[in-house]
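> can't give you the sequence, but here's the structure:
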């Protein structure tokens, strides 16, 4: 589908964040969610988690926030309709947040969040 404007896409990412249960959202620690057009190294990926998952943290002070990046153009290219885009953005947001909690791709695919 045609790419939607950045502001409209950011709203979809916000809606995806709203779908995360409060109990989990409150456990996010030192993480920022960003929107970019595309990943320069892997232009087809929909989202990316960069950081140290909560399950692997030991001494964790004075570090920059973990980053979750959601890629607008890749998601728009992946989807055929606006309704599909809304759903895929939410899935991608949840998928990347799950990585922050130490959940790997294999488990996410098994649970339908791949």
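Received it, and whenever you're ready, just let me know what you need. Remember, predicted model here, so these are calculated numbers, not experimental data.

> alpha carbons only for contacts and neighbour counts from here, please
Noted.

> based on its surroundings, how many neighbours for residue 57?
Around residue 57 there are 10 other residues, counting by other CA atoms under 10 Å.

> so what's the most centrally placed residue in the chain closest to, chain neighbours aside?
By CA atoms, centre = their mean, the chain has its centre lying nearest to residue 93, at 3.1 Å. For residue 93, the nearest residue in space outside its immediate sequence neighbours is residue 16; the separation is 6.0 Å by CA to CA, 6 or more residues apart in numbering.

> do residue 3 as well
residue 76 (5.3 Å).

> show me where the chain has helices.
Defined through DSSP state H, the helices belonging to the chain, from first to last, are 6-18, 22-25, 72-78, 82-100, 105-110.

> please compare the first structure with the one that follows:
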């Protein structure tokens, strides 16, 4: 049974997860926006988050004038996979860290090695 949670509460949880990220890292976020969407793109199944853009490690001298990178956190799949609000809080925090890591150029493989599945 999916967890019932308003979009506003879910967005609060994303904000709280960001509040837990050390300021030293947040200062290095560059040209990125974090958004909540209800569902992932068609065909993406139960994707909880998605990073779209150019990781900091891939940006060169010619990186300029581009739209902001996007970190998308998907409400629907998260609520469907969790048993209660406490689990949602944990999953949102892990998803936010996971997608921020992609902004910093950390691959899924490396995140897996670090235990951030």
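Here it is on my side, so go on. Everything numeric in this text was worked out from a predicted model, so none of it was measured.

> where does the TM-score land?
The TM-score (TM-score structural alignment, normalised by the length of the first structure) is 0.96; 114 aligned residues with a CA RMSD of 0.9 Å.

> quick one: map the residue nearest to residue 93 of the first structure onto the second structure.
In the second structure, the residue equivalent to residue 16 of the first structure is residue 17, according to TM-score structural alignment.

> ok, now residue 69 of the first structure?
In the second structure, residue 69 of the first structure lines up with residue 72, judged by TM-score structural alignment.

> what does residue 109 of the second structure align to in the first structure?
Taking TM-score structural alignment as the alignment basis, one finds that residue 109 of the second structure is matched in the first structure by residue 106.

> roughly how far apart are residue 70 of the second structure and residue 99 of the second structure?
Separation of residue 70 of the second structure from residue 99 of the second structure (CA to CA, to the nearest Å) stands at 9 Å.

> in terms of neighbours, single out the busier of those two.
Under the criterion of other CA under 10 Å, the comparison of residue 70 of the second structure against residue 99 puts residue 99 first, with 24 against 18.

> contacts only, for that one.
Applying CA atoms under 8 Å, 6 or more residues apart in numbering to residue 99 of the second structure gives the contacts 49-51, 71.

> just these now: which is nearest residue 116 of the second structure?
Compare each of the contacts of residue 99 of the second structure with residue 116 of the second structure using CA to CA and the shortest gap goes to residue 49, at 13.1 Å.

> and the closest one, what does it touch?
By CA under 8 Å, 6+ apart, residue 49 of the second structure lies in contact with 40, 71-74, 95-96, 99.
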